[in-house]
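Participant: coords below, sequence missing:
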């Protein structure tokens, strides 16, 4: 196999994968003018019209799209980064920005192989085509090369006597170094995959925590409202208006709870269903590559050529799979990059409608306003129940014939509880002689009296222990409602969502994007090193066979000469 022993042929063939893997992604990002010219000719040929007419039509369409985008109230996220030709829309430019619910956003990624025929490689989305093209070329070229070598070996056999000691030693050194490099690449894949998975797990954990925070706060608020519905002291209870508010808001809050729970379940299942196969593929691939590299070195050094060539064909298939998987990770990295840009742009304009709200569970402003209004109404009603009891019973100078309102109360008047709202739900300032939610229980304790067996006060005071327990329970309910409203306000004005996306942006862009690039780089390096290793298995086997044949021939000649 003369070509194999030629160092220039070996250098060119071994460099081909590296040149392909490094050239395609770079060349796709920056298209030469000649390719753009060819591209325009291809597009003008689609409708049978001239280039000028096609150019005018394209410019008119572009101006119309830009005008529509300017007139739209929605924020187009990552518009520049995602502006690329859409194969599903007659290769017009996609101007919808980052939008995971729009199939046209994914079209340039999914159908990126189509644009190879047209020479349209100007978008970052098409940069991910490089590993796939390399995989196809390798899958076709390498077996053709091996087949040609086999044909030449069978049809044009040559003498194998004689070998270069330096070439043999050099091929052995390269074989060992490449084997070590491939094993190191496999270990790098293990580390990158573990860190990528951990960053994904941290992201999911954070999202679930934030969703649980929303659900927990909303349900706590609703539980307080249910408790407020049943409050009452004696004949005094919550007005019917507030009871109706609780009934009406119950279904609304339950709907919010279900939407967040459904989102959590679906998102978690989607991520797991995507990551688990990918994780399995990476671990299996890295393990097989390390095993094949070790066995290849062992069989090559032992001179078991049939097993070496069998491993060459196995390695040929593994390299193809590895490049395909690296292309998937490059797609993931590009999608994560788009998302990072989209999040950062949204954080600059958090109040503008955008595609981000379509995939993140968020409570509609009308719903939050409804919850807020009902909470204020119920809070107002519970405080009024408390103050009515204090004014009409505890602070009343009732006589013994007043029935249940008389329990021999006497002494200083009990201060009223400050109502934070007026009847029309507007904010209200506390009067100087009123107590608030924080100090009411402590302040009222001073007005409690000792009671007899029948429940009447036997010491000065206006609150029996039972009455004190009942009104402090009302304070706890109204306090829970009042302190739960700031969270509802955060949901309504977007503060909670902005904080969540700000944290997600940091986690996504510093973790997942970085480690997905780790895995991609490791896969490309592993594929390239394995390519070199496959070639050097053949090279070393050739040198070893020549060396063994030469030594055997020399030994035979020597013993023949001695015997003579």
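Facilitator: On my side now, so go ahead. These numbers were taken from a predicted model, which means no experiment stands behind them.

Participant: going forward, measure contacts and count neighbours with C-alpha atoms only.
Facilitator: OK.

Participant: for the helix or strand encompassing residue 308, packing partners?
Facilitator: Residue 308 belongs to helix 305-348 when assigned by DSSP states H and E. Helix 305-348 sits against helix 129-155, helix 240-302, helix 495-507, helix 513-563, with contacts defined as 3 or more Cα pairs under 8 Å, 6 or more residues apart in numbering; DSSP states H and E.

Participant: Columns distance to residue 320 and mean neighbour count on top of these, output as TSV?
Facilitator: Below are the helices and strands packed on helix 305-348 laid out as TSV (distance: least, Cα to Cα, whole Å; neighbours: other Cα atoms under 10 Å):
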stretch	distance to residue 320	mean neighbour count
helix 129-155	5	16
helix 240-302	11	16
helix 495-507	32	17
helix 513-563	8	20
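
Participant: what about the strand or helix carrying residue 60, distance to the chain center?
Facilitator: Using DSSP H and E, the element containing residue 60 is helix 51-71. In terms of Cα atoms, centre = their mean, to the nearest Å, the gap separating the centre of helix 51-71 from the centre of its chain is 34 Å.

Participant: Select the longest helix from this protein.
Facilitator: Determined from DSSP state H, the single longest helix within the chain is helix 165-229.

Participant: Can you name the next helix or strand after it?
Facilitator: Per DSSP H and E, the first helix or strand lying C-terminal to helix 165-229 is strand 232-233.

Participant: Which elements pack onto the helix holding residue 60?
Facilitator: Secondary-structure packing of helix 51-71 (3+ Cα pairs under 8 Å, 6+ apart): helix 33-46.

Participant: Show me what the helix it packs on packs onto, helices and strands only.
Facilitator: Secondary elements touching helix 33-46 (3+ Cα pairs under 8 Å, 6+ apart): helix 51-71.

Participant: List of residues touching the helix it packs on?
Facilitator: 40, 41, 43, 44, 76, 92, 93, 95 (Cα atoms under 8 Å, 6 or more residues apart in numbering).

Participant: Which positions within it qualify as buried?
Facilitator: Buried positions in helix 51-71, judged by neighbour count with 16 or more other Cα atoms under 10 Å: 54, 62, 65.

Participant: Put this next to the previous one:
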């Protein structure tokens, strides 16, 4: 008799995988952390690690410091110039050669061009941050949808177990083991727990990530794009490395966790055991009951013997057995017309009532077998590997592209604004000299 596997028995590979921790993108994330006495961060990609986040911020600190220094120095100089020009006007006329028509026109042209460049940089920055936010949100929604789809399949498998139990017990097949219902309840409980854990953990982390994306969108104008580039590139490399080592424990488990390996293995093996038990019980019921003229099952059956059901996990005899998928259609030819007392009044080996009961049992058994590949994917975490592979190939390129847009937009805006301010001072100075020169010429005339 088949029995469900003992959850206390684990393979060496399972035990090894439970205690294996893989560092994701260790080389890309190896950088000094100024908030940790300039020690290099070596723990790999991990959004939940404080030192990882501080190392990301540290990568942008030099540029931020340089930008602040430039802003302070240039701002102070600009204020001094404006103060001297407005509050301390010079009574000394500018020298005759102070005005240059070429410099005046050139400064005006370059001022116009850099102003246009600043406007263009702002448009690139605005468009880039919008597309980046849209792309990251789509990535997050794809990930959450995959988790919800897996959780939904887990619940459907659990429902199939429950339906199989109800139909099996309702069919009153005495050949089923006495603990048939208890075995199914045990697997069903673990499935329900795994489904809730997957859904709750993914929803919780997706909510936190979405809040982070919204905050990032608001603060994007004042935060260096280097941080975004470092973070997203590290995330994509981390997913690519996880795909190569899917069974190891990593920081990505906090985003999309694998289903517990023992639960997945128990469910897969349990489904095979339940299917085997039902197929064996149906075959015994048919061969020793319906195909025989036993007094307990006597309802005037006659005609050729009913073919048995083939266990989908074993080799089949096509001449004497039928598959779960074809059983209902084949057995319909062996059904007789029954009287009000439940006895056959035509040729056939089973009454419509028996046919309905066996057909329902075969249908739920086939449904349970249909989820076999899905359960196999849970054992080796294939669904998470496929999800991260899809993100790596379909979403990471756009994340990288739009991050570069933001970086380029910030660079263009900062350079254009800086030169625009300088050229504005030059242009205004030459404009004042030009006006003074025209005034002197008019006086001379």
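Facilitator: Right, received. Where do you want to start? Note that this is a predicted model, so its numbers are computed, not measured.

Participant: Quick check: which of the helices and strands packed on helix 305-348 of structure 1 is nearest to residue 36 of structure 1?
Facilitator: In terms of Cα to Cα, the element of these nearest to residue 36 of structure 1 is helix 129-155, at 17.7 Å.

Participant: residue in structure 2 matching residue 342 of structure 1?
Facilitator: Aligned counterpart of residue 342 of structure 1 in structure 2: residue 238 (TM-score structural alignment).

Participant: which residues touch its match?
Facilitator: Residues near residue 238 of structure 2 by Cα under 8 Å, 6+ apart: 24, 25, 45.

Participant: who wins for neighbours among those residues?
Facilitator: The most crowded member of the contacts of residue 238 of structure 2, judged by other Cα atoms under 10 Å, is residue 45 (28 neighbours).

Participant: what's the counterpart of that residue in structure 1?
Facilitator: Taking TM-score structural alignment, residue 45 of structure 2 has residue 98 as its aligned residue in structure 1.

Participant: Grab the nearest non-local neighbour of that match.
Facilitator: residue 77 (5.2 Å; Cα to Cα, 6 or more residues apart in numbering).

Participant: show me the contacts for the residue mapped onto that neighbour from structure 2.
Facilitator: Counting by TM-score structural alignment, residue 77 of structure 1 lines up with residue 24 in structure 2. Taking Cα under 8 Å, 6+ apart, we find residue 24 of structure 2 in contact with 44, 45, 46, 237, 238, 239, 241, 242, 250, 251.

Participant: Can you get me the start-to-end distance on stretch 86-102 of structure 2?
Facilitator: End-to-end distance for stretch 86-102 of structure 2: 26 Å, by Cα to Cα, to the nearest Å.

Participant: Which residue in structure 2 aligns with residue 205 of structure 1?
Facilitator: Matched to structure 2 by TM-score structural alignment, residue 205 of structure 1 sits across from residue 141.

Participant: Enumerate every residue touching its match.
Facilitator: Residue 141 of structure 2 neighbours (Cα under 8 Å, 6+ apart): none.

Participant: now do the one 3 residues further on
Facilitator: Each residue near residue 144 of structure 2 by Cα under 8 Å, 6+ apart is listed here: 202, 203, 206.

Participant: cutoff 10 Å now
Facilitator: 138, 150, 199, 202, 203, 205, 206, 255, 256, 387 (Cα atoms under 10 Å, 6 or more residues apart in numbering).

Participant: Residue 201 of structure 1 now?
Facilitator: Residues in contact with residue 201 of structure 1 (Cα under 10 Å, 6+ apart) are 195, 207, 271, 272.

Participant: what residue of structure 1 matches up with residue 423 of structure 2?
Facilitator: Correspondence of residue 423 of structure 2 to structure 1, assessed by TM-score structural alignment: residue 536.

Participant: so who does the closest residue to its match other than its chain neighbours touch?
Facilitator: Leaving aside its chain neighbours, residue 536 of structure 1 sits nearest to residue 175 (6.1 Å; criterion: Cα to Cα, 6+ apart). Contact analysis of residue 175 of structure 1 by Cα under 10 Å, 6+ apart lists 169, 181, 293, 296-297, 300-301, 532-537, 539-540.

Participant: How about residue 438 of structure 2?
Facilitator: By Cα under 10 Å, 6+ apart, residue 438 of structure 2 lies in contact with residue 444.

Participant: what's the distance between the residue nearest to residue 98 of structure 1 and residue 61 of structure 1?
Facilitator: Residue 77 of structure 1 is 20 Å from residue 61 of structure 1, where distance means Cα to Cα.

Participant: re earlier: the residue nearest to residue 536 of structure 1 maps to what in structure 2?
Facilitator: Using TM-score structural alignment, the partner of residue 175 of structure 1 in structure 2 is residue 111.
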